[in-house]
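[1] pasting the sequence and the predicted coordinates here, then a few questions.
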Amino acid sequence: MAPTYYEARTAAVLAAREPKTFVTSREPEIPVELGGIPGDRHYGLYRKADSRQSFYPRGTLIANRRQISIVSAEECALIAEAMGIPEVRPEWLGANLLLEGYPALTSLPPGTRLLFPEACGLIGEGENLPCRGPGKEIADALQLPELAGRFIKAAKRRRGIVCSVEREGSIREGDIVRIYLP
């Protein structure tokens, strides 16, 4: 019996090409290597431990399990509604992929596999916890400073997931992704 899967559509592919910012920009297609998206600020097989891994000394070299960030259009709409604004763009969140058609993206368990038509395979590593940076970016983009503090609460359990790359390939806007639960 073949494994059961769900499907979603890749509404946007994005990359953070500027090293000084996490903000991403849309591209029609992104190549994906075992280290992530070449040229993206989160590219690499390894990264330095930060506040998320307080059990390691800050700066310790660890495996990069945050190579790709994915958000859903449905959850972005819920964040916008909770913040009282018309929209939350994936660029403002530093997302690499915007999916539509799987509204509970953030609740996917670690170990979920996301398989794309052009060979690319990702492994969900867990929820991307909300932080201050996107709130500030949203506030700056809309020129409403009071929004900065609202993001973390509005994005709780809606911020999407982070993934590592299991198989190289490419991802295009419009691709249908198969989502296999562990």
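    Arrived safely, thanks for sending.

[2] going by C-alpha atoms from here, please, whenever you check contacts or count neighbours.
    Fine.

[3] pick out the residue closest to the middle of this protein.
    Ser69 (1.9 Å; CA atoms, centre = their mean).

[4] I'd assumed Leu93 was in contact with that one.
    No: using CA atoms under 8 Å, Ser69 makes no contact with Leu93, being 9.1 Å away.

[5] what ranges do the strands span in the protein?
    In the chain, the segments counted as strands under DSSP state E are 6-15, 25-27, 29-32, 46-48, 61-63, 68-72, 97-100, 113-115, 121-127, 161-167, 169-172, 176-180.

[6] can you measure across stretch 109-122, start residue to end residue?
    13 Å (CA to CA, to the nearest Å).

[7] that should have said stretch 43-58, apologies.
    With CA to CA as the measure, stretch 43-58 spans 19 Å from end to end.

[8] cool, and stretch 96-112?
    With CA to CA as the measure, stretch 96-112 spans 17 Å from end to end.

[9] and what of stretch 55-75?
    One end of stretch 55-75 sits 31 Å from the other (CA to CA).

[10] another one to put next to it:
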Amino acid sequence: MTDQPALIPEEFRIAPKFKVDGKVEGVFRTASPDDFQTTAAENLELTFEGVPGDRHAGFTRKSGGREPWYERGTEMCNERQVSILAVDELDEVARKMEIEDLKSEWIGGNILISAIANLTRVPPRTRLVFEGGTVIRVDGDNAPCRFAGAAIAANYPDREGLDLLFPKVARGLRGLVGFVEKPGVIKPGETVTAHIPEQWIYPRT
């Protein structure tokens, strides 16, 4: 019989599950699958493939630089169907970049939320349950990249280096990515409830 590592329950400091409410401040979509930047919409229809016609829609996607364990271009499950951003975090990134404004549309946001503190740090497996019944399952935080930084820089042509500055200052503030668990329509003004699961730190043995 293979020896099993000893369980040390006391090292698992489990934080209980809880819920927190926020508000949908805006919804956005791309005009075509070739677009990165999004535009404001009256509502956002979500299917099991994400936002129909959006750049990130689909049951599967091709792996890229974020997945070094796969050969680039490998077809994989699409856990990045939807981009969720927070008003206060965008304001903080703008402050750090010393720019007047940072709009969610510039960096491809689909849903802009307020009143959920530290949104980017919401853990994986969190369910975002919207008032109209739509549910998005959080995969994790969205790492900031130079591509998004270049989109911001295009709005400030008199400033140099913003494309490189964004990845440096936006880590932990770039919002979340997730996939559609229950389809539906999301509208600005809706309440969204984050169902935070139990959390623990898995210790090294």
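    The structure has been received and is ready for your questions. Remember, predicted model here, so these are calculated numbers, not experimental data.

[11] TM-score for the pair, please.
    After superposition, the two chains reach a TM-score of 0.95 (TM-score structural alignment, normalised by the length of structure 1), with 180 aligned residues with a CA RMSD of 1.1 Å.

[12] single out the most deeply packed of the strands of structure 1.
    Highest mean neighbour count of the strands of structure 1: strand 68-72, a mean of 27 (counted as mean count of other CA atoms under 10 Å).

[13] now do that one: which elements does it pack against?
    Here strand 68-72 of structure 1 touches strand 97-100, strand 161-167, going by 3 or more CA pairs under 8 Å, 6 or more residues apart in numbering; DSSP states H and E.

[14] that strand aligns to what range in structure 2?
    The alignment of strand 68-72 of structure 1 onto structure 2 (TM-score structural alignment) spans residues 82-86.

[15] mean distance between the matching stretch and structure 1 after superposition?
    Once fitted to structure 1, stretch 82-86 of structure 2 is off its aligned match by 0.4 Å on average (mean CA distance after the TM-score superposition for structure 1).

[16] contact partners of that stretch?
    50-51, 56, 104, 108-114, 116, 119-120, 142, 174-180 (CA atoms under 8 Å, 6 or more residues apart in numbering).

[17] adding distance to Arg150 of structure 1, write the strands of structure 1 out as CSV.
    Formatted as CSV, the strands of structure 1 follow (distance: least, CA to CA, whole Å):
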stretch, distance to Arg150 of structure 1
strand 6-15, 24
strand 25-27, 23
strand 29-32, 32
strand 46-48, 29
strand 61-63, 31
strand 68-72, 18
strand 97-100, 22
strand 113-115, 30
strand 121-127, 19
strand 161-167, 20
strand 169-172, 32
strand 176-180, 31
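
[18] I'd like to know which of those is closest to Leu142 of structure 1.
    Set against Leu142 of structure 1 and scored by CA to CA, these come closest in strand 25-27, at 17.0 Å.

[19] neighbours around Glu42 of structure 2, how many?
    11 (other CA atoms under 10 Å).

[20] need the counterpart of it in structure 1.
    Using TM-score structural alignment, the partner of Glu42 of structure 2 in structure 1 is Pro28.
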